[in-house]
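# Need a 3D model of the following:
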Amino acid sequence: MNLIWQAYLRNRGAIIQDGRVVDYGHNAAELESTRSATVVSDLSHFGLIQFSGEDAQSFLQGQLSCDVNQVNASAALYGGYCNPKGRLLASFLIWSQSSSNGGGYVMQLPAELGLGIQKRLAMYVLRAKVKLGDTSDIQIRLGVAGDDAEALVRKNLGQIPASRLGVIQGESASIIRLAQNRFELVVAPEKAPAIWEGLSKDAIPVGASCWDWLEIKAGIPIITPATQEQFVPQMANLEAIGGVSFQKGCYPGQEIVARSQYLGKIKRRMYLANIRPRVSENPVEAGDELFGADMGEQSIGMVVNASPSPDGGFDVLAVIQTSSVEAAVVHWKSLAGPSLEVTPLPYPLS
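As a prediction, this is how the structure comes out:
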């Protein structure tokens, strides 16, 4: 996290641990506000990798699951980076940026994965004219969400993208529309305080876990160290949110990803659910295994992401064997553990 920005947020009541805003002293109230009001959140818990140089587009096209040719000054994409076995090493949001901000492409992913993914991708640059750099502290990212988010962003920045994953590169900030009522602003550090002040007049500042909850409810998978190399992209519904292209050329794991799509039904899919642990039990976390009576002691799935729910317990994204969801109650951690209440995702699955 940018140290000057960190000091600024602390002066406004933020409790920060390991570069992540925990909350502003009112965790439960902030979570309820995220459901019912308009909120603003610092997104420094995500890292940024910048790719610049004349071969940046072709290099990324040969490494990532999404069609990088569709990423331009006005359009962002979700995507995945796989190992040769087609298992996700990272999921991300990628956009291009104006030359005034250094040009090239920016990949946003969890900060704890940034250095490792950057080093791995750098191994494959070879003779390509591409430079990779960590720009996490050079650009401040703010999230705005809620019924009044569109009006609030327009009020403070003058314009907004019209469509989902649309981008506007403005003088004060780049604006990415994540959903109808959810936006990300990418801001230069020197401009961030003024924009934060303007937004926080009408939006409630909330911690990173509140933004995590919004991502979960939107069905956006975020691969973390606990879930690296566990899922092919379709298991995490990445193709359903535009993160996989089946028309582009090769990339690591592409043959397995394509075979999973065309030569058989995906046996595991990502579901949205709620889990209510007992008071004596630990919180639900990414990487926790799931079980069902139909498979006995054999795991039938894994939690991808989890966050406290304003309705109680934890809302989760979980990859689960589809036959088990249809045939049996799914349990957290063991057959004796709390059951999952599966709810509809906000997008269809093929």
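
# drop to CA atoms for contacts and neighbour counts, all remaining ones
Fine.

# residues in contact with the longest helix seen in the chain?
Within the chain, and with DSSP state H defining each element, the longest helix by residue count is helix 111-122. For helix 111-122, the surrounding residues in contact (CA atoms under 8 Å, 6 or more residues apart in numbering) are 44-49, 63, 89-90, 132-134, 224-225.

# The same query, at a cut-off of 7 Å, please.
45-47, 49, 132, 225 (CA atoms under 7 Å, 6 or more residues apart in numbering).

# Selecting buried members of those in PyMOL, what would you type?
Of the contacts of helix 111-122, the buried ones go into a single PyMOL selection, burial set by 16 or more other CA atoms under 10 Å:
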select buried, resi 45+46+47+49+132
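
# want to throw the contacts of helix 111-122 into JSON lines with secondary structure?
Below are these laid out as JSON lines (DSSP: H, G, I helix; E, B strand; the rest coil):
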{"residue": "His45", "secondary structure": "coil"}
{"residue": "Phe46", "secondary structure": "strand"}
{"residue": "Gly47", "secondary structure": "strand"}
{"residue": "Ile49", "secondary structure": "strand"}
{"residue": "Leu132", "secondary structure": "strand"}
{"residue": "Pro225", "secondary structure": "helix"}
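
# Quick check: buried residues in the longest helix of the chain?
111, 113-114, 118.

# So Pro330 sits against Ser339, correct?
You called it Pro, but residue 330 is Val. Yes - with contact defined as CA atoms under 7 Å, Val330 reaches Ser339; the gap is 5.5 Å.

# One more, so I can put them side by side:
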Amino acid sequence: MKIRIRPSALSFSVRSFSTTFPRRSTSLPPVSTPPNAGITNLNSTRRLILLQGPDVPKFLQGITTINVPNITGNKGVYCAFLNSKGRVLFDTFLYPAAHSSLIPSSADPAFIIEADVASTPSLLTHLKRYKLRSKFTIRALEPEKFTLWATWNTLSSLPASIPKSDLGLIDQRAPNFGRRLILPQGSRPEVDADEVDGEVYRLRRYLNGIPEGQAEIIGGSALPQESCMDYMGGIDFRKGCYVGQELTIRTHHTGVVRKRILPVMLYPSSAERPQKLDYTPGLEIPELTTGADIKRVNRKGRSAGKFLARVGNVGLGLCRLEVMTDVKLSDGMEGGWKEEDEFRVERNEEDAAEEIRIKAFVPSWHMLGNTTASQNAPVSNTPLSLGGL
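Below is the predicted model of the structure:
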């Protein structure tokens, strides 16, 4: 049966709440709104690992979700390492690096893995576990010698490729999201943009619904499709055998993904329910526990999702699609979504003087595969465009 797909709106803006909800202390300035063009140094949150030797492509082919032989030239990709049960261990970027003057010269294949700084020791152990007698070397690159940059520009189109001499990639996790570049320490991308703080970049990810790192794609627990890795281009379903493939491919062909990580907006119970994703600089939101349950307001029942992370009043949550959104799953089962429903983040009783409510939003680029939006979904007249080079 042919699935009808109708894009769901995900537009966002910056505004001020008219509410008595307490605002952020002036001693802690609010995170700035992401600029139209910017660059961010990612060295504080990401690390690089170099694999170099004749057996590297074959080795990576057996333990990643991407089809390594399809990586040509300097076209880096987003991918993941899974455990044998199909759970995500590490979300990563993979950069072909044999062409680069930044690494030791060799005729052998070379790849750089970019991973969350918190997971780097575990990833090194994982790589060495599967290496066995394969002929290649593994070493972590010193952050004192290299700088990883994210760059974007919403006002100009992104080139279809990066220069052949560059070590980097186009970040395709969301449409026109930007690029990543690995440069020698002390060098900056040659773009017309100001450098912004890592929190601004993180906010930009959340506004686009992009999870990243162990705090958001929880190692050993998260599933690749629930983490939207299929939508973000991190899984090649035509690929042959690799660690964790069985559950991943079975879910793709025969299963239904009922939960996904979505952008969410937090707001006080005294405020009106938001209709679009709005970042409100300076709005104070009490501390929330990662993994806290999301429940319907004034109704009992199973959890509707899990709160993951936030910058200010915008963040990410693992949401039951048929409960928190009007998305209809391909199996036709009704999940109980009602337009008037509101949701709250569970908090400890001693912290619960002010109820924190939460609303999920479905990015238009999610509307692929096994989901379709209802006819009542609002449709934005302005296409989402968040950056190129």
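
# Would you pull the TM-score for this pair?
After superposition, the two chains reach a TM-score (TM-score structural alignment, normalised by the length of structure 1) of 0.75; 298 aligned residues with a CA RMSD of 3.0 Å.

# Just the endpoints, please. Distance across stretch 294-309 of structure 2?
Separation of the first and last residues of stretch 294-309 of structure 2 by CA to CA, to the nearest Å is 13 Å.

# Ok, stretch 8-28 of structure 1 next?
For stretch 8-28 of structure 1, the end-to-end distance is 23 Å (CA to CA).

# Which residue in structure 2 aligns with Glu255 of structure 1?
Matched to structure 2 by TM-score structural alignment, Glu255 of structure 1 sits across from Glu246.

# Which secondary structure element is home to that match?
Per DSSP states H and E, Glu246 of structure 2 falls inside helix 245-254.

# Can you give the distance of that helix from its chain's centre?
21 Å (CA atoms, centre = their mean, to the nearest Å).

# And the next helix or strand past that helix?
strand 259-268.

# hang on, the earlier thing: dump the contacts of helix 111-122 of structure 1 into a markdown table; add distance to Ser96 of structure 1 as well.
As requested, the contacts of helix 111-122 of structure 1 are exported to a markdown table (distance: CA to CA, whole Å):
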| residue | distance to Ser96 of structure 1 |
| --- | --- |
| His45 | 20 |
| Phe46 | 17 |
| Gly47 | 15 |
| Ile49 | 12 |
| Leu132 | 14 |
| Pro225 | 26 |
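
# of all the contacts of helix 111-122 of structure 1, which two lie farthest apart?
Pairwise distances across these peak at 21.3 Å for Leu132 and Pro225 (criterion: CA to CA).

# on that earlier part again, just the buried positions in the helix holding Glu246 of structure 2, please.
245, 248-249.

# next one: stretch 190-205 of structure 2
For stretch 190-205 of structure 2, by 16+ other CA under 10 Å, it's 193, 195-196, 198-205.

# Just those residues: which are in helices?
Those of those lying in helices (DSSP H): 198-205.

# The stretch 151-300 of structure 2: helices as residue ranges?
198-208, 245-254 (DSSP state H, counting those that start in this stretch).

# Kindly reformat those as a markdown table and extend each row with distance to Ser221 of structure 2.
Output for these, formatted as a markdown table (distance: least, CA to CA, whole Å):
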| stretch | distance to Ser221 of structure 2 |
| --- | --- |
| helix 198-208 | 21 |
| helix 245-254 | 14 |
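
# Quick one, which of those helices gets closest to Pro363 of structure 2.
Among those, helix 198-208 sits nearest to Pro363 of structure 2 (CA to CA), with 7.3 Å.

# what's the closest one aligned against in structure 1?
With TM-score structural alignment as the criterion, helix 198-208 of structure 2 aligns to 208-218.

# Map Ala145 of structure 1 across to structure 2 for me.
Per TM-score structural alignment, Ala145 of structure 1 is aligned with Trp152.

# follow-up on the earlier one: mean shift between the helix holding Glu246 of structure 2 and structure 1?
Helix 245-254 of structure 2, aligned to structure 1 and superposed, deviates on average by 1.5 Å (mean CA distance after the TM-score superposition for structure 1).

# Which position in structure 2 pairs with Val68 of structure 1?
So, by TM-score structural alignment, Val68 of structure 1 is matched to Val68.

# gap between the closest residue to its match other than its chain neighbours and Pro54 of structure 2?
The spatial neighbour of Val68 of structure 2 that comes closest, neighbours along the chain excluded (CA to CA, 6 or more residues apart in numbering), is Gln61 at 5.5 Å. Using CA to CA, Gln61 of structure 2 is found at 13 Å from Pro54 of structure 2.

# What segments of the stretch 151-300 of structure 1 are strands?
167-169, 173-179, 182-187, 204-206, 268-275, 289-292 (DSSP state E, counting those that start in this stretch).

# For the third one, name the packing helices and strands.
Think strand 182-187 of structure 1. strand 140-145, strand 173-179 (3 or more CA pairs under 7 Å, 6 or more residues apart in numbering; DSSP states H and E).

# From the contact counts, what lies against the first one?
Applying 3+ CA pairs under 7 Å, 6+ apart, one finds that strand 140-145 of structure 1 contacts strand 39-42, strand 182-187.

# what's the average per-residue distance for that strand once overlaid on structure 2?
Looks like 1.7 Å for strand 140-145 of structure 1 (mean CA distance after the TM-score superposition for structure 1).

# centre of the chain versus that strand, how much separation?
That offset, for strand 140-145 of structure 1, works out to 13 Å (CA atoms, centre = their mean).

# Over to stretch 110-123 of structure 1?
16 Å.

# again, but for stretch 239-249 of structure 1
Offset of stretch 239-249 of structure 1 from its chain centre (CA atoms, centre = their mean): 17 Å.

# buried ones in that stretch?
In stretch 239-249 of structure 1, counting by 16+ other CA under 10 Å, buried: 239-241, 243-245.

# got CSV for those residues, with distance to Tyr8 of structure 1 too?
Shown next, in CSV, are those (distance: CA to CA, whole Å):
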residue, distance to Tyr8 of structure 1
Glu239, 39
Ala240, 38
Ile241, 35
Gly243, 35
Val244, 38
Ser245, 41
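
# closest to Ala73 of structure 1 among these?
The closest of the buried residues of stretch 239-249 of structure 1, once distances to Ala73 of structure 1 are taken by CA to CA, is Gly243, at 17.8 Å.
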